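A.B. asks: Prediction below, plus the sequence it came from.
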Amino acid sequence: MTTSQHGFLGGLPPAHRDRLTAFAQEVEISAGARIFEEGGAADRFWIIRSGGAALDVHVPGRPPPVVETLGEGDLLGWSWLFEPYRWHLGAQARGRLRADEFDASRVRAACGQDPAFGLAVTGAVAAVIARRLKATRTRLLDLYGPPGGGAGGGDG
């Protein structure tokens, strides 16, 4: 299991980091494999040990554009924490991916049993969501916005 103190895990206090990593199972995902599809059941999540993953969004009639690329230490998947537990994006391995995989229902149960742990995990995931929302918005404006429009402000 990972002992990394940077990336997603670095945002957790040591005791909560240790508790979370106790749920980890190391996995390897083949280069180019689809990890999950937008709208699918979000029943697990990963913390990347090595390699990378591309997050993409479904656009009817077009190949899914990549909205963000993740690497070592990054959380892959946050939809497991919030009902209805469905992926908001898709993901594909970029090269061979090694990661710690977590069973979402077990982690959610632990969050419910220990409110301090649950608050720490939820806060760390919320920080990831905020960064991803901004990155996704910027990328989609780059791809589909009017020329010279750029990404505006706002915190919607």
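C.D. replies: Looks like it arrived, so ask away. Numbering: from 1, shown residues only.

A.B. asks: make it CA atoms for all contacts and neighbour counts henceforth
C.D. replies: Noted.

A.B. asks: any idea which helix is longest in this protein?
C.D. replies: In the chain, ranked by residue count with DSSP state H as the criterion, the top helix is helix 115-144.

A.B. asks: Please, where are all the helices along the protein?
C.D. replies: Listed in chain order, the helices of the chain (DSSP H) span 7-10, 14-21, 104-113, 115-144.

A.B. asks: Go through the third one and flag the buried ones.
C.D. replies: Burial within helix 104-113, assessed by neighbour count using 16 or more other CA atoms under 10 Å, is assigned to 104, 107-108, 110-111.

A.B. asks: same for it, what does it pack against?
C.D. replies: strand 44-56, helix 115-144 (3 or more CA pairs under 8 Å, 6 or more residues apart in numbering; DSSP states H and E).

A.B. asks: Comparison target, given below:
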Amino acid sequence: MPTALRLLHALSPEHRDRLMSVAREVSFPADGQIFEAGGTADRFWVIRSGTVSLYQQVIADRQITVAQLGPGDLLGWSWLFRPHTWDFGAEAFSPVRAYEFDAGEVRTLCDQDPTLELSLTRTIGAILAHRLETTRAALIEHYARHGGGR
């Protein structure tokens, strides 16, 4: 499986500089909630250090981890697509430092520079495709280990 595509490294230096012009540094403590499914997706992050768990609430008192994200990974893509609500929840597994981007500011930058919008959208699309493939492989492995396909 190829390594995950890193948002900031995939952009041209010019586009990366434009995006970073609206970034701010933030941190989250271990076990800190970053966002919850159904909440307003009005920002996204690029993780600098630490680990974030993406989870899906299965029933009221049970959640399953669907991905672990680490340094360089994009956290949050729901800001890009209507209705701009989170599909998953995210929690800091360890102390996390990240660059935070306000979605409205980024959309304004994209309106001003359509090549930035295209580059950002294509890169995020490639990241999502990679994550879907990774998740699919994990589900197949899990299914095979637990007696599926008999």
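C.D. replies: Looks like it came in fine. A quick note: this is a predicted structure, and the numbers were derived from the prediction, not measured.

A.B. asks: TM-score of the superposition?
C.D. replies: Comparison of the two superposed chains (TM-score structural alignment, normalised by the length of the second structure) gives a TM-score of 0.87, and 144 aligned residues with a CA RMSD of 1.9 Å.

A.B. asks: between the helices of the first structure, which gets nearest to Arg96 of the first structure?
C.D. replies: Within the helices of the first structure, the stretch nearest Arg96 of the first structure is helix 7-10; the backing value is 19.3 Å (CA to CA).

A.B. asks: what does the closest one contact?
C.D. replies: Where contact means CA atoms under 8 Å, 6 or more residues apart in numbering, the residues beyond helix 7-10 of the first structure that reach it are 4, 17, 47, 72-75, 124, 128.

A.B. asks: swap the cut-off to 10 Å and go again
C.D. replies: Helix 7-10 of the first structure is contacted by residues 2-4, 16-18, 20-21, 47-48, 71-76, 121, 124-125, 127-128 when judged by CA atoms under 10 Å, 6 or more residues apart in numbering.

A.B. asks: still on that earlier bit, buried ones in the longest helix of the first structure?
C.D. replies: Under 16+ other CA under 10 Å, the buried positions of helix 115-144 of the first structure are 117-118, 120-122, 124-125, 128, 136, 138-139, 141.

A.B. asks: In TSV: those, plus distance to Leu89 of the first structure.
C.D. replies: As requested, the buried residues of helix 115-144 of the first structure are exported to TSV (distance: CA to CA, whole Å):
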residue	distance to Leu89 of the first structure
Phe117	26
Gly118	24
Ala120	24
Val121	21
Thr122	19
Ala124	19
Val125	15
Val128	14
Thr136	10
Thr138	15
Arg139	14
Leu141	17
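
A.B. asks: can you tell me which of the residues you listed lies nearest to Gln92 of the first structure?
C.D. replies: The closest of the buried residues of helix 115-144 of the first structure to Gln92 of the first structure turns out to be Thr136 (CA to CA; 16.0 Å).

A.B. asks: and the residue found closest to that closest one once you drop the neighbours it is linked to in the chain, how many neighbours does it have?
C.D. replies: Nearest-residue entry for Thr136 of the first structure: Val67, 5.2 Å, with adjacent residues in sequence omitted and distances by CA to CA, 6 or more residues apart in numbering. When counting by other CA atoms under 10 Å, one arrives at 20 neighbours for Val67 of the first structure.

A.B. asks: Val67 of the first structure reaches Gln92, doesn't it?
C.D. replies: No - between Val67 of the first structure and Gln92 there is no contact, the gap being 11.8 Å when judged by CA atoms under 10 Å.

A.B. asks: intersection of neighbour lists for those two?
C.D. replies: 54-56.

A.B. asks: State the number of residues packed around Glu25 of the second structure.
C.D. replies: Glu25 of the second structure is surrounded by 13 other residues when neighbours are defined as other CA under 10 Å.

A.B. asks: should've said Asp87 of the second structure
C.D. replies: Residue crowding around Asp87 of the second structure was assessed by other CA under 10 Å; the count is 18.
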